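> Structural data only, the sequence is not supplied:
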């Protein structure tokens, strides 16, 4: 671990909702209050939901110090993956963190939505660099959830985080995965932790032509597609859309719910889901079998120029 004798282990926190979002602030507050860790924060300076694992490549990014009680924090002009990469590089902080936590996201990240998630991308970037990591999301539901739920969720995750830190200290944490955690809507009455696997649930989306920029305001939640936000969570509605441009808005057409014993179903049953993830998703075995046989025929077929 990064700690020296007598020093506290280091946890770095990032997210995709932005450094001012209630989810990350609640998580940092709970970690600081535990008085067991040195807490670093390196998070986007604005909302970066659904950017997946995108990185800034062709131009520099900036980091500005932000006052968060009990933590050393910077707001960064990049993506969640950028923030993790910078935060673990020792270019910004002197210590390499023992654990990176990304979240708490406003909206669940289950099934295929894991691929879109900037929250998961922040944790995956740490995994790419051999640092243990956890992504945490809360199943926010309009009309039921409130900002205080993020603190309750952070407290519910604290035993899990402590257990992971113990595994890291003992050098037992698996090197070939990271963890994706989802908190149920009624997090106060959650049924405990349950190990799950990534399912195939997804919202099928389309596009709708709208007549004004105001009608085209993006959805606030990464994956639950809600149109409201928690109190105190401001979204920048400014746009670079020029006059005369056509404006299109994403809209949910329908949803596919995986009813197998996977992350989404387990989350909706009221559990805190714990899903080990790897860097890549392999194709199903039957697909590999199909293309193994198919490729043999392709290899001996005439070229298209001979047809």
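Right, received. Where do you want to start? Computed from a predicted structure; not experimentally measured.
> When you work out contacts or count neighbours from here on, use the C-alpha atoms and nothing else.
Noted.
> where do the strands sit along the stretch 101-250 of the chain?
Assignment of strands within the stretch 101-250 of the chain using DSSP state E, counting those that start in this stretch yields the ranges 133-138, 178-183, 193-195, 202-210, 247-256.
> and the last one, how far from the chain's centre?
With C-alpha atoms, centre = their mean, to the nearest Å as the basis, strand 247-256 stands 21 Å off its chain's centre.
> so who does residue 166 touch?
The contact partners of residue 166, taken as C-alpha atoms under 8 Å, 6 or more residues apart in numbering, number zero.
> Name the SS class of residue 273, please.
Following DSSP: H, G, I helix; E, B strand; the rest coil, the label given to residue 273 is strand.
> re the thing from before, Throw the strands of the stretch 101-250 of the chain into TSV and include mean neighbour count and distance to residue 88, thanks.
Below are the strands of the stretch 101-250 of the chain laid out as TSV (neighbours: other C-alpha atoms under 10 Å; distance: least, C-alpha to C-alpha, whole Å):
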stretch	mean neighbour count	distance to residue 88
strand 133-138	29	12
strand 178-183	28	16
strand 193-195	16	28
strand 202-210	14	32
strand 247-256	13	35
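> Out of those strands, the one nearest residue 61 is which?
strand 133-138 (23.0 Å; C-alpha to C-alpha).
> Report all helices and strands that the closest one contacts.
Judged by 3 or more C-alpha pairs under 8 Å, 6 or more residues apart in numbering; DSSP states H and E, strand 133-138 is in contact with strand 99-106, helix 118-128, strand 178-183.
> ok, back up a step: out of the strands of the stretch 101-250 of the chain, nearest to residue 33?
strand 133-138 (18.5 Å).
> Report the inter-axis angle for that closest one versus helix 118-128.
Here strand 133-138 runs at 170 degrees with respect to helix 118-128, directions being taken by axes from the mean of the first three to the mean of the last three C-alpha atoms, to 10 degrees.
> Need the contact partners of strand 133-138.
Residues contacting strand 133-138 (C-alpha under 8 Å, 6+ apart): 99-109, 119-120, 122-124, 126-127, 150, 153, 178-185.
> quick one: it to strand 178-183, angle?
Strand 133-138 runs at 20 degrees relative to strand 178-183, counting by the same axes, to 10 degrees.
> Below is an additional structure, to be compared with the one above:
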């Protein structure tokens, strides 16, 4: 697939955030695109990696904020903190037209979506009244991230997302497959899949001084899924766009 053209729609002001931190390459790519479609691009992102923070907000400690350049701020907090700080402090009198979150290094699909700080930042922005889209680049080998795929396909995915009519308070969760851009197929609207997380374990280790420390270990399982699901679409080489909302009601529980 050739590199996509920029979206036709233009914005006055766009706010960017992520959960990988302000120096992450995915955020730099997003900023490149945003500069082409917006008159003003604001960046408010965590000062360090805050992956897996979900919708956590900092309530028991102050936030420290460092200006890293024009309209660019690093925050000592979570992705949701960044969205709140940007929308309720920096831009409280001049709200952005759109919030873009990402581009995350790694997929945000299936059972793991609720843990995602990338998606959470978008949800927080939507909760505060601003439309938002989250982006993630699937990674199979963490030493080889296909940022060239992201760069080539991000304009097309954003253009498609902007053309969708999103009901209620949903945000759009976009995932790019771990393929060369030329091998990626269509953009499809999907549902969140289930059964992609097998288990979460705690791995105990010992440091050089004999002290104990622990890592959380996610064990993933990829069931056979159709292209109408986020994980299934990616396995079929498609770009997945999934509407994600706030309602966590289990219908089977009601029944």
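Sure, I can see it. What you see is a predicted model, and the numbers here were worked out from it, not measured in a lab.
> list the contacts for residue 244 of structure 2?
Residue 244 of structure 2 makes contact with 170, 171, 172, 173, according to C-alpha under 8 Å, 6+ apart.
> if I line the two up, what does the second one land on in structure 1?
Put plainly, it is residue 171 of structure 2. Residue 171 of structure 2 maps onto residue 178 of structure 1 when the alignment is built from TM-score structural alignment.
> Was I right to think that match contacts residue 127?
Yes: at 6.3 Å, residue 178 of structure 1 counts as touching residue 127 under the criterion of C-alpha atoms under 8 Å.
> could you check the distance from the match of residue 171 of structure 2 over to residue 134 of structure 1?
6 Å (C-alpha to C-alpha, to the nearest Å).
> what residues do those two have in common as contacts?
Common neighbours of residue 178 of structure 1 and residue 134 (C-alpha under 8 Å, 6+ apart) are residue 123.
> Looking at the contacts of residue 244 of structure 2, spot the one nearest residue 224 of structure 2.
Taking C-alpha to C-alpha as the measure, residue 224 of structure 2 lies nearest residue 173 of these, at 20.9 Å.
> hang on, isn't that closest one packed against residue 242?
Yes: under the criterion of C-alpha under 8 Å, residue 173 of structure 2 makes contact with residue 242 at 5.0 Å.
> Common neighbours of those two, please.
Between them, residue 173 of structure 2 and residue 242 share no contacting residue, judged by C-alpha under 8 Å, 6+ apart.
> one step back: point out the one among the strands of the stretch 101-250 of structure 1 that comes closest to residue 168 of structure 1.
strand 133-138 (10.5 Å).
> The closest one vs structure 2, average offset?
Compared with structure 2 after the fit, strand 133-138 of structure 1 shows a mean deviation of 0.6 Å (mean C-alpha distance after the TM-score superposition for structure 1).
> still on that earlier bit, deepest-packed of the helices and strands packed on strand 133-138 of structure 1, please.
Among those, strand 99-106 has the highest mean neighbour count (mean count of other C-alpha atoms under 10 Å), at a mean of 30.
> mean shift between it and structure 2?
Relative to structure 2, strand 99-106 of structure 1 is 0.5 Å off (mean C-alpha distance after the TM-score superposition for structure 1).
> which one is residue 88 of structure 1 nearest to, not counting chain neighbours?
residue 96 (5.3 Å; C-alpha to C-alpha, 6 or more residues apart in numbering).
> As CSV, the contacts of residue 244 of structure 2 with distance to residue 34 of structure 2 would be great.
Formatted as CSV, the contacts of residue 244 of structure 2 follow (distance: C-alpha to C-alpha, whole Å):
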residue, distance to residue 34 of structure 2
170, 21
171, 18
172, 17
173, 17
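> Residue 60 of structure 1: what secondary structure?
Going by three-state DSSP: residue 60 of structure 1 is coil.
> Looking at the strands of the stretch 101-250 of structure 1, spot the one closest to residue 73 of structure 1.
strand 133-138 (18.3 Å).
> ok, which stretches of structure 1 are helices?
22-34, 80-87, 113-116, 118-128, 148-169, 263-268, 285-300 (DSSP state H).
> Relative to residue 81 of structure 1, which of the strands of the stretch 101-250 of structure 1 is closest?
Per C-alpha to C-alpha, nearest to residue 81 of structure 1 of the strands of the stretch 101-250 of structure 1: strand 133-138, 12.1 Å.
> Enumerate every residue touching the match of residue 171 of structure 2.
Contacts of residue 178 of structure 1 by C-alpha under 8 Å, 6+ apart are 123, 124, 127, 132, 133, 134, 276, 277, 278.
> Nearest spatial neighbour of the fifth one, chain-adjacent residues omitted?
Among residues not flanking residue 133 of structure 1 along the chain, residue 100 sits closest, at 4.6 Å (C-alpha to C-alpha, 6+ apart).
> What residue in structure 2 is paired with that neighbour?
Aligned partner of residue 100 of structure 1 by TM-score structural alignment: residue 99.
> Could you double-check that its match sits in contact with residue 18?
No: counting by C-alpha under 8 Å, residue 99 of structure 2 does not reach residue 18; the two are 10.4 Å apart.
> what residues are up against the most centrally placed residue in structure 1?
Per C-alpha atoms, centre = their mean, the C-alpha nearest to the average position across structure 1 is that of residue 119, at 1.6 Å. For residue 119 of structure 1, the residues meeting the contact criterion (C-alpha under 8 Å, 6+ apart) are 15, 16, 49, 52, 80, 102, 103, 105, 135, 136, 137.
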